[in-house]
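# Okay, sequence plus prediction incoming.
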Amino acid sequence: MKTHLELAQLFKTIDCWSTIGTDTQYRVLEYSDEVVIIFCPSNSKADWKINFSFPKKPYKRMKTPFYVHGGFLKEWKKINDHFLKEAAAYNKPITVCGWSYGGAMATLCYEDIWFKYPQKRYIIRLVTFGSPRVIGAYNFKKIWVRWHGANLYVNGSDIVTEVPPVLFGFRHVAKTKHIGGKKFLIGYFKPKKYHHIDGYIESLGDVTCKTAS
C-alpha cells in the first residue's frame, strides 16, 4: 500500500481529475494491493473556508446523534451514492485521501463507507492533508471509533486546519499529526507556504528521512 508521502505526491502526478456534484474533484485509482479514492481542493470561487454553516445530522433516525458541518454535508449528500457504489465494487483495501476541501470530502466519504459497509471497516484507511474541521463536538466521544486510526496531517501553521473554529462547536475526527515547523501567528498568514501540497510533501519527506536515519 502507498505510504503517506506517496499519497501526497499523487496530487502532483494526477493530470486529469473527474468532477462531480457542485465542484468536487476526485479520482479512483486501482492498484494491485489497494484502491485509492482521492479528493483534491475545490476550484470554486466560493470561500468555503469561512462558511459559517450550522452543524446538521448526517442521517435520519440516528441512535447516537452527531453533527456535521452543514456546507460540507450538503455537497457530500449530492455525490455519496457514487462513491458508495465505487467502494462496493472492490474487495481489496481502500484508502480514502484528501487535501484541503478534499480532506473534508474524504472524511465524510470514509465515514459513509464505514457506516454502510461494516465488512469493510478493517480494510479502509483515511489520510488527509490540510483538512478543515468537519464534525461537531457534540456526542463525538460516542462515535469516535468511526474514524479510528485516521491520519490527519497539519503542516506548520496551516490555517485551513483551524477552521471552522473550535468555538463554533467543530473538531477534527482524530488527533492531528503535526509536521514541518512549529505553529506561529505570522505563519497563519502564509497559506501558500504551509497549506500547499508542496509543503506537505517536503515536510513528509523530512519525516521519512529522519525515520530512516
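Received, thanks.
# From here on, just use CA atoms for contacts and neighbour counts.
OK.
# which residues touch E111?
Taking Cα atoms under 8 Å, 6 or more residues apart in numbering, we find E111 in contact with 146-147.
# okay, pairing it with this:
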Amino acid sequence: MEPLIAWGKFVGVAYEMYKIDHRSPGTPADFPVGWERVANLTMTPRLESIKEKEFGGYIAQSLSDASLQAVVIRGTESSLDWLMDFEFKLETFHEVPNSGKTEAGFTNLYRSMTVEYADPSRPSELLSETLDHLPAGTKLVVTGHSLGSSLATIHAFLAGSKNFDVELITFASPRVGDSAFVEAFERMNIANTRVFNKPDVVPTVPIELFGYRHLEPGIEINSGLYPIKHSVSCYHALSTYLYVMGDTQANIDKCRAGASS
C-alpha cells in the first residue's frame, strides 16, 4: 500500500493548496519531495454549489526523471452536496472515437479544466490540449480523489488514446462511463488502480441500473474495521482512506470514533 499512500498524499497536497487559495495557490512548503510544480489546474463547474473558476489540482514534474509527470486532481472531501447537482446522464465521449459514453457532468467539467503554468511566459491552455504537444516518451501518472477521480479517469483515458504511457490511481471514484467506455479503456492497457472504501457511498454511484460500470478490478478497504466515526463524510474523506491504507500520519481527528462533530 505504500506507493498508493504516496499518491494519496499528492492529492492531499492539492486539498491543502485549495484551502490556502481557492483560485491560484503557490507551491506549499510540504510539496512532494523530488517534484516541481509546473502548473496549477483550474476548473469551472456548472453546478449549483460551485459557480466560479477554482483551483482543481496541479501538474508536477519529477526532478529525477525528466520524462515523468504527475497530474493531480482534488475532489470534494467534507461535503457531498455535489452529488445532488448531477443528473447522471450519459453522453458520447466524442474526443475518442468508438469509446462509449461518459457521465455528462463529469465530462463537461473535464472539458473546462485549464492549465495555468507557473512560468508566466507560457499561456494557459485546456488540460486536454496539453496532450497534443507533450514530448514523445512522456510518462504520466494521473491521480485523484472523489469527483477528482472521475476527471482523472477521463484524462488518463484520453492520454492513453494518444499512446502515452499512463498510469491511473484513484480513490473513492464514482462510476464514470458505460460498459463500452470500460471496454475501450481496457483495450488501451492503461495501468489502473481504483481504491474504494466499502461503506463509502460515492463509489456506488451512478448506479449500474442507469448503464454505468466501474473500471475493474477495484481494491476494497473497509473503515468499518477501524476507529472511524460512522458518518457519510468520514467514510468518504481522503484522510480516512490514507489511514485505513496504513498512513500513520493521516489526520483523522475529526473522524475518529468518539470525536465531537
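Arrived safely. Bear in mind that the values here come from a model prediction, so they are computed numbers and not experimental data.
# So after superposing, what's the score?
Once superposed, the chains reach a TM-score of 0.78 (TM-score structural alignment, normalised by the length of the first structure), with 195 aligned residues with a Cα RMSD of 2.9 Å.
# Tell me where the longest helix sits in the second structure.
The residue-count maximum for a helix in the second structure (DSSP state H) belongs to helix 2-20.
# helices or strands next to that helix in the packing?
strand 54-62, strand 68-73, strand 139-145, strand 165-171, helix 238-245 (3 or more Cα pairs under 8 Å, 6 or more residues apart in numbering; DSSP states H and E).
# gap between that helix and the chain center?
Taking Cα atoms, centre = their mean, to the nearest Å, the mean C-alpha location of helix 2-20 of the second structure is offset from the chain mean by 10 Å.
# E87 of the second structure: which of the helices and strands packed on helix 2-20 of the second structure is closest?
strand 139-145 (20.2 Å; Cα to Cα).
# ok, back up a step: what's the angle from the longest helix of the second structure to strand 54-62?
Following axes from the mean of the first three to the mean of the last three Cα atoms, to 10 degrees, one obtains 140 degrees for the angle between helix 2-20 of the second structure and strand 54-62.
# that older thread, for the helices and strands packed on helix 2-20 of the second structure, give me JSON lines that also has distance to P217 of the second structure.
Below are those laid out as JSON lines (distance: least, Cα to Cα, whole Å):
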{"stretch": "strand 54-62", "distance to P217 of the second structure": "26"}
{"stretch": "strand 68-73", "distance to P217 of the second structure": "21"}
{"stretch": "strand 139-145", "distance to P217 of the second structure": "16"}
{"stretch": "strand 165-171", "distance to P217 of the second structure": "12"}
{"stretch": "helix 238-245", "distance to P217 of the second structure": "17"}
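# Figure out which of these is closest to K101 of the second structure.
Among those, the nearest to K101 of the second structure by Cα to Cα is strand 165-171 (18.9 Å).
# what's the next helix-or-strand element following the closest one aligned against in the first structure?
Next along the chain after strand 165-171 of the second structure, taking DSSP states H and E as the criterion, comes strand 177-178. Mapped onto the first structure using TM-score structural alignment, strand 177-178 of the second structure spans residues 135-136.
# And the matching stretch against the second structure, how far off on average?
Aligned to the second structure and superposed, stretch 135-136 of the first structure gives a mean residue distance of 0.9 Å (mean Cα distance after the TM-score superposition for the first structure).
# Make a markdown table out of the helices and strands packed on helix 2-20 of the second structure and add distance to I221 of the second structure and mean neighbour count.
A markdown table is the format used below for those (distance: least, Cα to Cα, whole Å; neighbours: other Cα atoms under 10 Å):
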| stretch | distance to I221 of the second structure | mean neighbour count |
| --- | --- | --- |
| strand 54-62 | 25 | 23 |
| strand 68-73 | 21 | 24 |
| strand 139-145 | 15 | 26 |
| strand 165-171 | 11 | 24 |
| helix 238-245 | 7 | 23 |
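# Would you check the distance separating the longest helix along the first structure from the middle of the chain?
Ordering each helix of the first structure by length in residues (DSSP H) puts helix 70-88 first. Centroid separation for helix 70-88 of the first structure versus its chain: 13 Å, with Cα atoms, centre = their mean.
# Likewise for stretch 137-149 of the second structure?
Centroid displacement of stretch 137-149 of the second structure relative to its chain, using Cα atoms, centre = their mean, is 6 Å.
# Now that K139 of the second structure has come up, it's in contact with F164, right?
Yes. Taking Cα atoms under 8 Å as the definition, K139 of the second structure is a contact partner of F164 at 6.5 Å.
# ok, the residue nearest in space to the middle of the second structure to P135 of the second structure distance?
The centroid of the second structure falls nearest to G144 when counting by Cα atoms, centre = their mean (2.0 Å). Between G144 of the second structure and P135 of the second structure the distance is 23 Å, computed by Cα to Cα, to the nearest Å.
# aligned partner of the residue nearest to the centre of the second structure in the first structure?
By TM-score structural alignment, G144 of the second structure lines up with G98 in the first structure.
# Over to A156 of the second structure?
Checking TM-score structural alignment: A156 of the second structure goes with Y110.
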